[in-house]
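Novice: predicted model follows, preceded by the sequence.
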Amino acid sequence: MGGNHTQPKFILLGITDTPWARAPLFGLFLLIYIITLVGNVGLMVLVWVAPSLHTPMYFFLAHFSLADVCYSTIISPKMLTDLLFGNKTISWAGCVTQFHLFALFATAECHLLATMAYDRHVAICHPLLYVTVVSPWACWQLVAWSYLVASLSALIYTSCTFGGSFCGPRQVDHFFCDASPVLRLVCSDTRASEAAIFALATANGLGTSLVILLCYGRILRTILGMRLAPSRARAFHTCTSHLVSVSVFYGALFFMYLQPASRHGSRDKVASVFYTVVSPMLNPFIYSLRNKEVKAALGKCRRRMLNHCRHQRDATHGIRESWNALGWKGH
């Protein structure tokens, strides 16, 4: 590291350097983070406990929520701590770990979204083969492949980002350790690293988006060929939530990573906030508010909990009455 064998520390400049804005931003992002955790963890638990949601579509959705929780947790707690206490330093190991895990789960989300599009394609275009093609074993294979590709990609992203020599002020002009602001601090030539990151981001981003486009092209052709209007409406409805998530996630992601590093600027922070903080909060609402199956499963779980609480209360009341009766007889 430029002749200095000690591991450097970085300073995250954060979202804002205006003191009066830190408290409102802390409150806003804390609320968003709490909603993100409650929404995504609640959706995962609902998929786990509701038998009606034990289908491939919701299996993939549960892993998508898990990725949302993970990479939001990688970013938000550090950002909230910096806003609250103003201590914006992060160690070398912390910066590398944060970026590596963020790259892993963000890339996994790209492949999970493509997997969910393939699931909808088989369900609508080949419904008779759905149980065979999207079997439980196939679901685990697709999810494992998503995490495997994401892990290998994250290793390459991390080695390219932190493999150079750092010198001078180590101030990262961002609220977390991301590739572009970190590479600006490298003294050595970064053109090869930038090209490798750009090529891999293009392969992951455009590759998965191409799969999504191909799947929905086939889906659209199949839907338009349906004779009954209710069947077309039902098929469109099953794809709406996924299309909204794809639009939100890929819109910000393409703006951030499918451009040369020289074009990155202050607008990156706005885009980063959108897909690292806001998007994970929105996904549970996107998949639950317009989804009859999720709302029905949530209603059943709520009624089951209320009935359980009512039975517990009745049992406790019965035991108390028995004790009172025994005590009365004792007198």
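Specialist: Yep, it's here. Numbering: from 1, shown residues only.
Novice: can we go C-alpha only for contacts and neighbour counts from here?
Specialist: Noted.
Novice: burial measure for Pro24, as a count.
Specialist: The number of residues packed near Pro24 is 11, by other Cα atoms under 10 Å.
Novice: so which strand or helix has it?
Specialist: Pro24 is part of helix 19-49 when elements are defined by DSSP states H and E.
Novice: list the buried ones in that helix?
Specialist: Using 16 or more other Cα atoms under 10 Å as the test for burial, helix 19-49 gives 22, 25-26, 29-30, 32-33, 35-37, 39-44, 46-47.
Novice: now swap in stretch 209-226 and tell me
Specialist: For stretch 209-226, a neighbour-count test (16+ other Cα under 10 Å) marks Ser209, Val211, Ile212, Cys215, Tyr216, Ile219, Leu220, Thr222, Ile223 as buried.
Novice: Tyr118: which of the residues you listed is nearest?
Specialist: Closest approach between these and Tyr118, by Cα to Cα: Cys215, at 6.1 Å.
Novice: hmm, Ala117 and the closest one touching each other?
Specialist: Yes. Between Cys215 and Ala117 there is a contact under Cα atoms under 8 Å: 6.2 Å.
Novice: spatially central residue in the protein, please.
Specialist: Nearest to the mean C-alpha position of the chain, by Cα atoms, centre = their mean, lies Asp68 at 2.1 Å.
Novice: if I look at that residue, how far off is Leu112?
Specialist: Distance, Asp68 to Leu112, by Cα to Cα, to the nearest Å: 11 Å.
Novice: for Lys300, same thing?
Specialist: From Lys300 across to Leu112, the span is 28 Å (Cα to Cα).
Novice: next: Trp145.
Specialist: 9 Å.
Novice: just to revisit the earlier point, which of the buried residues of stretch 209-226 lies closest to Ala108?
Specialist: Of all these, Ala108 sits closest to Ser209, with 13.1 Å by Cα to Cα.
Novice: second structure for comparison follows:
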Amino acid sequence: MKTDNQSCGAEFILLGLFQFGRMNIVLFLAITVFFLVAVTGNIGLIYLIELDTRLHTPMYSLLRQLSFIDMIYISTTIPKMVANFISNNKTITFVGCEIQTFVFLLLGGTEALLLGFMSYDRYVAICHPLHYPALMSKTICLSLVTSAWASSSFNALMHTLYVFQLPFCSSRLINHFFCEVPSLLPLVCQDTSHYEYTILFSGFVILLIPFLAIIASYARVLTVVYQMSSGRGQKKAVSTCSSHLIVASLFYGTAISTYMRPHSLRNSEQEKVVAVFYSMITPLLNPFIYSLRNKEVLGALKRLMGK
């Protein structure tokens, strides 16, 4: 097949999530509302945690980081998709596609690692409460956040630089609504099977290991919780952990389905639907799951409204 020169002036065409039509306009309006609600919800949670000194703990510091990531995460894909739909211009420049891929991998990887660290925080708080100040000090919390950003930056940079130096075929049609590594590989004019093992390894380290760690942590937490004599303590622990588990299952389940699925089982249309969950739904739900199911956050909100 014929290959195109990957100059900075080259463009890709994003086929998008929807085309013009009555139902697609409804879907477009719904996604626009989702975006505005997600950004507002995450900004509100960040502001609330910053404002209320009672929430200045490692747990809420990690939650604030999560909200910041989600706010930028959803802003990486939806504004471009909305602009393309309104203008009916589905192109994205080569450099723009490269930047979008890097930022999406960076934020997605950081969130995956951060969710794992949040389960460690809950595990220490419930299973080793007397040692919590030492095991989850501000210094350790900062180190965990820094390591998440640094590890994900390296991973995102490695994959972005490699993919965008590959020879792309003359077709630049990306069957997706944003630039993502799995959706770009079908456009490459050379065998990428060896590189896909690298993607699988990255998915194992950044997605699967944290997810398994979360499951192991909460298995231990549930054991300790049901040994508690206090029914109130049981309810509070289960409520906090179940909120985190809901978010984690939705995020990891859909991301693993995309990044760790064999090439022979890939389906572009299915992958677009799955991508909606980890790129849109999760950032939308996170602030509400953590606030509506958390008495401390609700208490801070009531105090703020009272003032």
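Specialist: That came in fine, so what should we check first? Everything numeric in this text was worked out from a predicted model, so none of it was measured.
Novice: just the element for Phe12 of structure 2, please.
Specialist: Using DSSP H and E, Phe12 of structure 2 falls in strand 11-14.
Novice: now that strand, how far from the centre of its chain.
Specialist: Centroid separation between strand 11-14 of structure 2 and its chain, computed with Cα atoms, centre = their mean, to the nearest Å, is 24 Å.
Novice: how close does it sit to structure 1?
Specialist: Once fitted to structure 1, strand 11-14 of structure 2 is off its aligned match by 0.3 Å on average (mean Cα distance after the TM-score superposition for structure 1).
Novice: next: stretch 239-250 of structure 2.
Specialist: Mean for stretch 239-250 of structure 2 is 1.3 Å (mean Cα distance after the TM-score superposition for structure 1).
Novice: ok, and what's touching that stretch?
Specialist: Residues outside stretch 239-250 of structure 2 that contact it (Cα atoms under 8 Å, 6 or more residues apart in numbering) are 115, 119, 122, 211, 214, 218, 277-278, 282, 285-286, 289-290, 293-294.
Novice: against Ile246 of structure 2, how distant is the aligned residue in structure 2 for Val49 of structure 1?
Specialist: Matched to structure 2 by TM-score structural alignment, Val49 of structure 1 sits across from Leu51. According to Cα to Cα, Leu51 of structure 2 and Ile246 of structure 2 sit 26 Å apart.
Novice: map Val33 of structure 2 across to structure 1 for me.
Specialist: Using TM-score structural alignment, Val33 of structure 2 lines up with Leu31 in structure 1.
Novice: the helices in structure 1, which residues?
Specialist: 19-49, 56-85, 92-125, 130-133, 136-162, 179-183, 191-224, 229-257, 267-273, 279-289, 292-330 (DSSP state H).
Novice: now render the ones you listed as CSV, adding distance to Gln171 of structure 1.
Specialist: Shown next, in CSV, are those (distance: least, Cα to Cα, whole Å):
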stretch, distance to Gln171 of structure 1
helix 19-49, 18
helix 56-85, 14
helix 92-125, 12
helix 130-133, 50
helix 136-162, 14
helix 179-183, 9
helix 191-224, 19
helix 229-257, 20
helix 267-273, 15
helix 279-289, 27
helix 292-330, 45
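Novice: for Pro169 of structure 1, find the nearest of those helices.
Specialist: Nearest to Pro169 of structure 1 among the helices of structure 1 is helix 179-183; the distance by Cα to Cα comes to 11.4 Å.
Novice: once aligned to structure 2, how far is that closest one on average?
Specialist: Its aligned residues in structure 2 lie a mean 1.1 Å from helix 179-183 of structure 1 after superposition (mean Cα distance after the TM-score superposition for structure 1).
Novice: mind giving me the packing neighbours of that helix?
Specialist: helix 136-162 (3 or more Cα pairs under 8 Å, 6 or more residues apart in numbering; DSSP states H and E).
Novice: structure 2: matching residues for the helix it packs on?
Specialist: With TM-score structural alignment as the criterion, helix 136-162 of structure 1 aligns to 138-164.
Novice: so how far is the matching stretch off the chain centroid?
Specialist: On Cα atoms, centre = their mean, the centre of stretch 138-164 of structure 2 falls 14 Å from that of its chain.
Novice: list the buried residues of it.
Specialist: By neighbour count with 16+ other Cα under 10 Å, stretch 138-164 of structure 2 contains the buried residues 141, 144-145, 148-149, 152-153, 155-156, 159-160, 163-164.
Novice: that'll do, ta.
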